[in-house]
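> fold the following.
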Amino acid sequence: MSPAPSASPRARVRVPLRFPDGFSVDAELVTFHGLADGLEHLAVVLGDPGPVPLVRLHSECLTGDVFGSARCDCGPQLREAVERVADRGGVLLYLRQEGRGIGLYNKLDAYALQDQGLDTYEANAALGLPEDARDYTAAAQMLGALGVGALDLLSNNPDKAEQLRTWGVDVRKRVPTGVFATDHNVRYLRAKVLHTQHTLPLTELSAS
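So this is what the prediction gives:
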């Protein structure tokens, strides 16, 4: 294991966050110089992080985070993560990796194929795209720039922990997120379990 290439904080600003359900919390937003992929990732520091903060790596999802799409669980996961990280003290990294790294237009092309019966991973493959193109090097850089060397990771995705550990981040444990199943996203959630070993209870994701 080796540390990720160094990055440094660029700016820090206090922002009051307000959610449609009425939840509110003050956050410190941090931008960075020197991120490996050149993207404008954002750290959202919530509460008092402490020596072993709770950390969430949240990949941008315009359709779910902004428009409330029920085809995924991204919006509810973001809302849950902000509150849980604020309660414990920690950092939410908002990563500009739309569609598991394939981009917004490709994601919507994959949605069209899902409407024809493919699952999310099969649709990506049919488009000649990887199942999951996300790289968490920048996330490790951001944590290093914030002085976070050890953490508990709020995630059902084992790949996130494995990639962070590759860069020398001490992931003490993975803390599962909630299960936000709907009639519209249950096939998507089951595919995450079957294709990429997300730790979601299949018994709660029976097809409806």
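> hey, let's count contacts and neighbours off CA atoms from now on
Noted.
> grab the nearest non-local neighbour of the most centrally placed residue in the chain.
Nearest to the mean C-alpha position of the chain, counting by CA atoms, centre = their mean, stands residue 58 at 2.0 Å. Excluding the flanking residues, the one nearest residue 58 by CA to CA, 6 or more residues apart in numbering is residue 94, at 5.1 Å.
> what ranges does the protein have for its helices?
Assigned by DSSP state H, the chain shows helices spanning 74-88, 104-114, 120-126, 137-145, 158-166, 186-196.
> just the ones you listed: most buried one?
The highest mean neighbour count among the helices of the chain, using mean count of other CA atoms under 10 Å, belongs to helix 137-145: a mean of 23.
> another sequence for comparison is provided below:
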Amino acid sequence: MPARPPAATIRTQLMLPLRFADGYATTARVFSFDGLVDGREHLAFGLGDRTGAIASPGSDHSAPDSSAPSGPPRAEPLVRPHSECLTGDVLGSQRCDCGPQLREAVERIADHGGFLLYLRQEGRGIGLYAKLDAYALQDAGLDTYQANLALGYAEDERDYTVAAQMLHALGLTRVALLSNNPDKATQLERLGVTVTERMPTGLHLSAANAGYLAAKARHGSHTWARKHAV
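Down below sits the predicted model:
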């Protein structure tokens, strides 16, 4: 039976223009939160028809923002919980597919209407320094999951309780999930968020990440929709 996590509340919300290196630009409403169980600074980005203000306890946002697109919102927004990746998201590393997935997700969610949840859990939850330690072990022949285990961590230490808290704070209990990872859907369902559909991203394949993606398919049962050469 689903167990709803402790309640979180919206702390701050404001409009933020976004622009990517390839020139794609859009506008998001960014939300911060109080009461997240891990105490970290996770963010939600409302995109497309979800850029209007959301009322929260103690806020003065009692009506939708006039800058939001007109028309009724979709009943089931497209949501991607995206784990922070400094090397991929910011620096453009091709050892993973995180940067291209983030770019794809923002455009698809903006077109559909929904939220990107940017979760501060680098390296599948082990942190930046440990992720770099794992990279060194991968250079010595281990795959991404074996390297985590060799360092004394689980294959994947990510916990999506905060993602469920954020969705509940945004008033969402039913979502279409943009993810290749079945564990995200399983955890969200367990935390009281109904996943009506799981939609994969494209396969952002490069010479540098082929082994990494193969390990994700083999160990984590990840699936992709189509191939993108990068």
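> TM-score for this pair?
Scored against TM-score structural alignment, normalised by the length of the first structure, the superposed chains reach a TM-score of 0.95; 204 aligned residues with a CA RMSD of 1.4 Å.
> leaving out chain neighbours, which residue sits closest to residue 15 of the second structure?
Here the nearest residue to residue 15 of the second structure in space, its sequence neighbours aside, is residue 29; by CA to CA, 6+ apart that works out to 4.4 Å.
> what's the burial count for that neighbour?
Residue 29 of the second structure: 22 surrounding residues under other CA atoms under 10 Å.
> counterpart of the residue nearest to residue 58 of the first structure in the second structure?
Applying TM-score structural alignment, one finds that residue 94 of the first structure aligns to residue 118 in the second structure.
> and the strands in the first structure?
Under the criterion DSSP state E, the first structure contains strands at 8-18, 24-33, 42-46, 54-59, 90-95, 150-154, 170-175.
> tabulate those (a markdown table), appending distance to residue 136 of the first structure.
Converted to a markdown table, those look like this (distance: least, CA to CA, whole Å):
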| stretch | distance to residue 136 of the first structure |
| --- | --- |
| strand 8-18 | 16 |
| strand 24-33 | 15 |
| strand 42-46 | 13 |
| strand 54-59 | 9 |
| strand 90-95 | 9 |
| strand 150-154 | 13 |
| strand 170-175 | 13 |
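> what's the closest of the helices of the first structure to residue 36 of the first structure?
Minimum separation from residue 36 of the first structure across the helices of the first structure (CA to CA) falls at helix 137-145, 5.8 Å.
> what range in the second structure matches the closest one?
With TM-score structural alignment as the criterion, helix 137-145 of the first structure aligns to 161-169.
> hmm, what's the outermost residue in the second structure?
Ranked by distance from the centre of the second structure (CA atoms, centre = their mean), the top residue is residue 140, with 29.5 Å.
> how close does the counterpart of that residue in the first structure get to residue 130 of the first structure?
If you follow residue 140 of the second structure across to the first structure using TM-score structural alignment, you land on residue 116. Residue 116 of the first structure sits 19 Å away from residue 130 of the first structure when distances are taken as CA to CA, to the nearest Å.
> same thing with residue 163 of the first structure?
Taken as CA to CA, the span from residue 163 of the first structure to residue 130 of the first structure is 17 Å.
> and if you look at residue 114 of the first structure?
The gap separating residue 114 of the first structure from residue 130 of the first structure is 16 Å, by CA to CA.
> cool, residue 9 of the first structure as well?
Taking CA to CA as the measure, residue 9 of the first structure falls 31 Å from residue 130 of the first structure.
> repeat that for residue 8 of the first structure.
Per CA to CA, residue 8 of the first structure is found 30 Å from residue 130 of the first structure.
> what do you get for residue 153 of the first structure?
Distance of residue 153 of the first structure to residue 130 of the first structure, given as CA to CA: 24 Å.
> which position in the first structure aligns with residue 195 of the second structure?
Residue 195 of the second structure maps onto residue 171 in the first structure, by TM-score structural alignment.
> count of residues packed around that match?
The burial count for residue 171 of the first structure: 18, using other CA under 10 Å.
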